[in-house]
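In: Dropping the sequence and predicted coords here.
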Amino acid sequence: MSVRKDRINIAVARDVAEDLAKTAESMGYTQFALANQILGVGLALIKEGFSVQQIRDIATFYKVMTELETVPLPGRLLDKMVVEMFKMNKETALAVWCEAGKMIAGYIKAVFGTLENAAYFARYLANVVPARRFEIKAEGGEFTIDTIGVGYSIESVEVTASAVRCMLEDLGYEIVDIVTAPGILRVKARRR
């Protein structure tokens, strides 16, 4: 015995309806089933306090973190690992983080084209990095990053500075100024 759910018609834009039909067919769903799932998930998130834009932002952030194969770690654990690596071999620690910066530069080039196009992504990062302040600006050939509360040790700040420096250099920027102190990183650069 099947239980048929009550149905009601709702109006959507033609292009949305056509896209729903194509997507449902490609996934092996009926339009009713796919629309129900999408609306159910979306409404549940909105009831939890998320806006439609935040839902889109979370999905974008998840996509980028997955593509970069990011592994979430507690900040204090990462900091301890960095400090120990720094003690064992400072040059290797800086080089490893420099390579990470170059990897991010490659991703920015491939996905966003330019640093300016990727700068909007900073708002996603600001929500997940363990920093009290995390501001990035990239416009008119100028780049600045201003963070307070990034890392617990000077070693963490130094390796992060190495990653940012290498990322910027790989994207065609020249470093104008770098300020590091425990928990503080400020970088200014300009396009070459």
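Out: Received it, and whenever you're ready, just let me know what you need. Residues are numbered from 1 along each chain as shown.
In: drop to CA atoms for contacts and neighbour counts, all remaining ones
Out: Noted.
In: In stretch 19-39, which residues are buried?
Out: By neighbour count with 16 or more other Cα atoms under 10 Å, stretch 19-39 contains the buried residues Leu20, Ala21, Ala24, Gln31, Leu34, Ala35.
In: okay if I get those residues as CSV plus secondary structure and distance to Ala161?
Out: Below are the buried residues of stretch 19-39 laid out as CSV (DSSP: H, G, I helix; E, B strand; the rest coil; distance: Cα to Cα, whole Å):
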residue, secondary structure, distance to Ala161
Leu20, helix, 45
Ala21, helix, 48
Ala24, helix, 46
Gln31, helix, 49
Leu34, helix, 45
Ala35, helix, 46
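In: Ala138 versus Ile188, what's the distance?
Out: No, residue 188 isn't Ile; it's Lys. Per Cα to Cα, to the nearest Å, Lys188 is found 10 Å from Ala138.
In: Next up, a structure to set beside the first:
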Amino acid sequence: MSAKKDRVNIAVARELAEELANTAESMGFTQFALANQILSVGLTLIKEGFSVQQIKDIATFYKVMTELETVPVPGRLLDKMVVEMSKLNKEVALGVWCEAGKMLAGYIKAVFGTLENATYFARYLANVVPARRFEIKAEGGEFVLDTIGVGYSMESVEVTASAVKCMLEDLGYEIADLVTAPGILRVKARRR
């Protein structure tokens, strides 16, 4: 059977067809080849149980994680590294995590503009951080982070608190309340 007989026309919005044509041309593909690849991947993921929104969310999460040069590390390994680093020099450990918080603040400013605009990303983080509860709210100039199960040691909670504190300060927030306990981190802050 010829390739022409294997084709079926489908209707899409004009803007989408134009975007497909432009994208295919820029990638050196035909519209047929690019549309087939996109549909094949999308349909495979849907058959595996993902919704269209979840597919978009996964792609967004992957983009942010690669832009931040995030390396997946098992939670218990990371916790042991933090504990050992804290034993050697607690101030250095806190400082390194503070720098990470400031880096995240810079990313939020560059990509999202404001912390409020970035909070939708919290749902992605909730799926990868080793925490039983991971809730973030930022609206009306107030920020609340409520986590349970963040780290296995007090040292992990302390360095995470350092990162959050430095991130918030870099974004123009002032800490109103900070609670740390083994596995628990709660932060409330207000925009200055």
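Out: Received, thanks. Bear in mind that the values here come from a model prediction, so they are computed numbers and not experimental data.
In: just to revisit the earlier point, any chance of the buried residues of stretch 19-39 of the first structure in a markdown table with distance to Ile108 of the first structure as columns?
Out: A markdown table is the format used below for the buried residues of stretch 19-39 of the first structure (distance: Cα to Cα, whole Å):
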| residue | distance to Ile108 of the first structure |
| --- | --- |
| Leu20 | 30 |
| Ala21 | 33 |
| Ala24 | 32 |
| Gln31 | 36 |
| Leu34 | 33 |
| Ala35 | 33 |
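In: Closest to Val82 of the first structure out of these?
Out: Nearest to Val82 of the first structure among those is Leu34, at 45.4 Å by Cα to Cα.
In: pretty sure that closest one contacts Ala24?
Out: Yes. Taking contacts as Cα atoms under 8 Å, Leu34 of the first structure lies within contact range of Ala24: 6.1 Å.
In: can you confirm Glu15 of the second structure is in a helix?
Out: Yes. When DSSP: H, G, I helix; E, B strand; the rest coil is applied, Glu15 of the second structure is found to be in a helix.
In: For the second structure, which segments count as strands?
Out: Using DSSP state E, the strands of the second structure run over residues 133-139, 142-148, 173-181, 184-191.
In: Is it possible to get JSON lines of these that adds mean neighbour count and distance to Ser51 of the second structure?
Out: Formatted as JSON lines, those follow (neighbours: other Cα atoms under 10 Å; distance: least, Cα to Cα, whole Å):
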{"stretch": "strand 133-139", "mean neighbour count": "17", "distance to Ser51 of the second structure": "22"}
{"stretch": "strand 142-148", "mean neighbour count": "18", "distance to Ser51 of the second structure": "27"}
{"stretch": "strand 173-181", "mean neighbour count": "15", "distance to Ser51 of the second structure": "36"}
{"stretch": "strand 184-191", "mean neighbour count": "20", "distance to Ser51 of the second structure": "32"}
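In: can you redo those as a markdown table with distance to Ala3 of the second structure?
Out: A markdown table is the format used below for those (distance: least, Cα to Cα, whole Å):
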| stretch | distance to Ala3 of the second structure |
| --- | --- |
| strand 133-139 | 51 |
| strand 142-148 | 55 |
| strand 173-181 | 60 |
| strand 184-191 | 60 |
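In: Mind checking those strands for the one nearest to Ala163 of the second structure?
Out: strand 184-191 (11.5 Å).
In: counting contacts, what elements does the closest one pack onto?
Out: Judged by 3 or more Cα pairs under 8 Å, 6 or more residues apart in numbering; DSSP states H and E, the packing partners of strand 184-191 of the second structure are strand 142-148, helix 154-170, strand 173-181.
In: hmm, who's touching that strand?
Out: 141-150, 157, 161, 168, 172-180 (Cα atoms under 8 Å, 6 or more residues apart in numbering).
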